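Trainee: Next come a sequence and a model predicted from it.
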Amino acid sequence: MAPEKDTFDLSGPTDLTHIDWNIPAHRRSVAASLVQGVYVLERDRQKNRLEHEALAPAWWEFFHFQLLRKLVDDADLSIFGAIYELKSPTSDQNHSAAQAPRFVIAFRGTIIKLDSFLRDLKLDLLFILNAFHKTSRSKIAMQAVRNLVSDVGNSNIWLAGHSLGSALAMHTGKNMAIVGDFLKTFLFDPPFVSAPIERIKTEKLKKRIRIASSLITAGLTVAMKGRHASPSSENSFTKLSEWSPHLFVNPADIICSRYVGYFKHREEMEKIGLGGIERLATQNSIRDLFLTAFGRESKLLHLIPSAKLTVNLTPSPYLRRAHGIRHGIRQWWRLDLNLECKQYYYK
């Protein structure tokens, strides 16, 4: 029997039969489903589900997409990404066709199965060590995105990813944005490497820790300028400010919840007159400043200047009853979530 989580008719957003690309919830649901399609592609491969037994196609065909290419990791031959193309919009979608993507490049996260888990776990650790951008998987993804943009332009291409795949979409999106190609990007549960400050219950204590961290980080940044810090790093961060990816975060998820405090703290620092200090601190971390001081290259993939942040405030018991989990992609294609959305711009 096929697992429920892989079967679109049992787990997918089957009620989304009429897509209005002008509606953010519809765009979110489709993007999340296409990411799930990559997960199921890899599980189909691992379980040798071929042709009529394959479960993955339903996750894109339901929304009138076709699979153009699988992205395969050269280390273990696992499928980690996919390039989809939207067929001609159906008649009920024509009024919103201008908001529809022509292509979507989607990346999966970690799969806890022996066939791919060791490779995924190694990449998770490299992300924590800020060395993810050096991996062959990252380079394969980057080249695929560059090739597609070169062939068709950047106006109708979406990037989407979940967890580790979100880090991959973040990396490719940032690199494209630096050269002026701003791709619409959907980042589901993107990992944030940081101390788990969001787990602290006392708001005053959290604020004090954040302010102290910003002051120390900004001070170290100023002290190191001219010695070790790259003069282009701040310019690159400023260039990125025009790119505003969609971040989808569950505050109960320790892997990505730090983004809530990251953007909220920047806003609070502006209000109390410390915006200049925070602008220095927000593009660095204490750990990576020390690594740079000792001559070790470090690239902070998770820090971004601007974003459309969506926080899932749906009660956890409800998500569990609905077969969702705090860090699961499945929560994000649901249309009945209690969400809080806010746009943050880097000044």
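Mentor: Alright, I've got the coordinates. Please read all numbers here as calculations on a predicted model, not as lab measurements.
Trainee: Going by C-alpha atoms from here, please, whenever you check contacts or count neighbours.
Mentor: OK.
Trainee: Surely residue 173 and residue 180 touch.
Mentor: No. The pair formed by residue 173 and residue 180 falls short of the contact definition of Cα atoms under 8 Å, at 10.5 Å.
Trainee: ok, those two, which is more surrounded?
Mentor: A count of neighbours by other Cα atoms under 10 Å puts residue 173 above the other of residue 173 and residue 180, at 25 against 14.
Trainee: in the stretch 51-200 of the chain, which spans are strands?
Mentor: 65-72, 79-86, 103-107, 157-162, 184-188 (DSSP state E, counting those that start in this stretch).
Trainee: now those as CSV including distance to residue 21?
Mentor: Formatted as CSV, those follow (distance: least, Cα to Cα, whole Å):
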stretch, distance to residue 21
strand 65-72, 14
strand 79-86, 12
strand 103-107, 14
strand 157-162, 13
strand 184-188, 13
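Trainee: between these, which one is nearest to residue 97?
Mentor: Residue 97 lies closest to strand 79-86 among those, at 10.6 Å (Cα to Cα).
Trainee: So what touches that closest one?
Mentor: Residues outside strand 79-86 that contact it (Cα atoms under 8 Å, 6 or more residues apart in numbering) are 38-39, 41-42, 60, 64-73, 101-109, 141, 165.
Trainee: again with stretch 171-178
Mentor: 133, 138, 141-142, 145-146, 159, 182-183, 185, 236, 239-240, 242-243, 301.
Trainee: Out of these, the closest to residue 338 would be?
Mentor: Once Cα to Cα is applied, the member of the contacts of stretch 171-178 that ends up nearest residue 338 is residue 185, at 21.4 Å.
Trainee: what number of residues lie near that closest one?
Mentor: 27.
Trainee: Equivalent analysis for the one 4 residues further on, please.
Mentor: Using other Cα under 10 Å as the criterion, residue 189 is surrounded by 31 other residues.
Trainee: Who are the contact partners of it?
Mentor: Here residue 189 is in contact with 162, 163, 166, 247, 248, 249, 250, 255, 256, 327, 328, 329 (Cα under 8 Å, 6+ apart).
Trainee: In addition, the following structure is provided for comparison:
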Amino acid sequence: MASDKQIFRLSGALHLTAIDWKNSYHRTSVAASLVQATYILERDRQEQRQGPQALAPGWWEFFHFQLYRVLVDDTDSSITGAIYEFKYPSYSSSYLELKPPRYVIAFRGTILKESSLSSDLKSNLQFTGNILHKSPRFQIAMQAIQEVISLSGAANIWLAGHSLGAAIALLAGKNMAKVGCPIETYLFNPPFISAPVDKIKNEKVKHGLRIASSLITAGITAAVSSNDQKQQREYSFQVLSTWIPYLFLNPLDHICSEYLGYFEHREKMAELGVGEIGRVATQHSIGSLFSTALGKDIEPTHLLPSAFLTMNMNCGQDFKECHGIHQWWTQDFQWQSKLHQFS
């Protein structure tokens, strides 16, 4: 049985009757709604809802999109992503001036249902092990992105994802930015691989742990990385620094909240006069350094040079609410935004 959150007329952004494509809240709401559409495409498949019974179409048709293609995991036939194509309304010429995206490629996160759970958990483990780039799910995503770029150009495309889907969108966005094709990207509650230092209430203890972690990371980097590896990682971060994805976090969501400390700590290290240590630490994780020591130069999937970070200050009460995609189009969304740019 479908929940209210799957039905657009009950839980969708009905208040956005006219989209201002220059308005950041409107753009965010559309991106989040299309990610939700991708979740519901898979729910429709699992529950065999077809034709008039399908619930997913309302989530894209309201914003004048149509389903262009679904991305399917070959192992279990689950829908992991979708490509939506914008169709200009015949009654409005203003859309031509405001330039909405021609295509939005959206990726869902984990669904706790038996028919897709195994492949979802496998992809989560691959992300944790920094080998998401080797997964068939990610390779299918990259192939689709490259095909759409060949059709429309990178400037006319958005990437969007939630949770595991945000990790896929992030890695794909990084790959394209490195080859000179930056794509506008919306990352909702992306996972951050780290101990939950941000949950520590004592600010002095928290900052002390972060400083110690940075010193350890910088020390291990010096010990296990060759000069060529250090220069390559620095160059990679510099290349990526001009790509600025939109990063959406809830401070009470332990899956993504560590991004807050990640960016804030880098600034504090610069203020303390040890910015170079902060620069080195922000490019590496302990896990990736152990891989380097074993002869595998693996770039951490989750680390970002730059981002336009938005926090939902109307934090919610439980984990599902704090981690959910629905918070990003609600009318009581109270955000606080800041640009973090690596230089």
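Mentor: Thanks, I have it. This is a predicted model, so every value here is computed, not measured.
Trainee: what's the TM-score here?
Mentor: Remark: TM-score between the superposed chains equals 0.96 [TM-score structural alignment, normalised by the length of the second structure]; 343 aligned residues with a Cα RMSD of 1.8 Å.
Trainee: hmm, back to that, quick one: which of the strands of the stretch 51-200 of the first structure is nearest residue 10 of the first structure?
Mentor: Closest to residue 10 of the first structure of the strands of the stretch 51-200 of the first structure is strand 65-72 (Cα to Cα; 19.6 Å).
Trainee: what about that closest one, how far off from the second structure?
Mentor: Here the mean offset of strand 65-72 of the first structure against the second structure after fitting is 0.4 Å, by mean Cα distance after the TM-score superposition for the first structure.
Trainee: That strand corresponds to what range in the second structure?
Mentor: Alignment of strand 65-72 of the first structure against the second structure: residues 65-72, by TM-score structural alignment.
Trainee: Check which residues of the matching stretch are buried.
Mentor: Across stretch 65-72 of the second structure, burial judged by 16 or more other Cα atoms under 10 Å covers 65, 66, 67, 70, 71, 72.
Trainee: Give me the distance between the residue nearest to residue 111 of the second structure when sequence neighbours are not counted and residue 78 of the second structure.
Mentor: In this structure, residue 111 of the second structure finds its nearest non-sequential neighbour in residue 117, 6.2 Å apart by Cα to Cα, 6 or more residues apart in numbering. In this view, residue 117 of the second structure and residue 78 of the second structure are 10 Å apart by Cα to Cα, to the nearest Å.
Trainee: Settle it for me: which of these two has more neighbours?
Mentor: residue 78 (21 against 15).
Trainee: The more buried one against residue 72, yeah?
Mentor: Yes. Taking Cα under 8 Å as the definition, residue 78 of the second structure is a contact partner of residue 72 at 5.5 Å.
Trainee: Now do the helices in the stretch 51-200 of the first structure.
Mentor: 58-61, 114-128, 136-152, 164-178 (DSSP state H, counting those that start in this stretch).
Trainee: Buried residues of the third one, list them for me.
Mentor: Which is helix 136-152 of the first structure. Neighbour-count burial for helix 136-152 of the first structure [16+ other Cα under 10 Å]: 137, 138, 139, 141, 142, 144, 145, 146, 149.
Trainee: what's in contact with it?
Mentor: 71, 73-75, 81, 105, 132-133, 157, 168, 171-172, 176.
Trainee: Distance to residue 271 of the first structure added to those residues, as CSV?
Mentor: Output for the contacts of helix 136-152 of the first structure, formatted as CSV (distance: Cα to Cα, whole Å):
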residue, distance to residue 271 of the first structure
71, 45
73, 46
74, 49
75, 48
81, 41
105, 38
132, 35
133, 35
157, 36
168, 33
171, 30
172, 33
176, 32
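Trainee: now, the most widely separated pair of these?
Mentor: 75 and 157 (27.1 Å).
Trainee: neighbour count winner among the two?
Mentor: Taking other Cα under 10 Å, residue 75 of the first structure and residue 157 do not tie; residue 157 has more neighbours (23 against 11).
Trainee: my read: the more buried one touches residue 99, true?
Mentor: No. Under the criterion of Cα under 8 Å, residue 157 of the first structure is not in contact with residue 99, lying 10.8 Å apart.
Trainee: residues touching residue 153 of the second structure, list them.
Mentor: Per Cα under 8 Å, 6+ apart, neighbours of residue 153 of the second structure: none.
Trainee: What's the match for it in the first structure?
Mentor: In the first structure, the residue paired with residue 153 of the second structure is residue 153, using TM-score structural alignment.
Trainee: if I look at its match, how far off is residue 123 of the first structure?
Mentor: Counting by Cα to Cα, the gap from residue 153 of the first structure to residue 123 of the first structure is 30 Å.
Trainee: Of the contacts of helix 136-152 of the first structure, keep whichever come out buried.
Mentor: Buried among the contacts of helix 136-152 of the first structure (16+ other Cα under 10 Å): 71, 73, 81, 105, 132, 133, 157, 168, 171, 172, 176.
Trainee: Next, format those as CSV and append distance to residue 268 of the first structure.
Mentor: As requested, these are exported to CSV (distance: Cα to Cα, whole Å):
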residue, distance to residue 268 of the first structure
71, 41
73, 42
81, 38
105, 35
132, 31
133, 31
157, 34
168, 30
171, 27
172, 30
176, 30
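Trainee: ok, of these, which one's closest to residue 336 of the first structure?
Mentor: Closest to residue 336 of the first structure, out of all of those and judged by Cα to Cα, is residue 105, at 25.6 Å.
Trainee: which residue packs closest to that closest one, ignoring adjacent ones?
Mentor: Using Cα to Cα, 6+ apart, the closest residue to residue 105 of the first structure is residue 83 (4.5 Å).
Trainee: Roughly how far does the one you found sit from residue 117 of the first structure?
Mentor: For residue 83 of the first structure, the distance to residue 117 of the first structure - Cα to Cα - is 22 Å.
Trainee: Also residue 221 of the first structure?
Mentor: From residue 221 of the first structure across to residue 117 of the first structure, the span is 37 Å (Cα to Cα).
Trainee: I'd like to know how many residues surround the closest residue to residue 115 of the first structure other than its chain neighbours.
Mentor: Distances taken as Cα to Cα, 6+ apart put residue 46 closest to residue 115 of the first structure, at 6.9 Å, once the chain neighbours are dropped. For residue 46 of the first structure, the count of nearby residues is 15 (other Cα under 10 Å).
Trainee: Could you report the distance from residue 46 of the first structure to residue 79 of the first structure?
Mentor: Residue 46 of the first structure is 10 Å from residue 79 of the first structure, by Cα to Cα.
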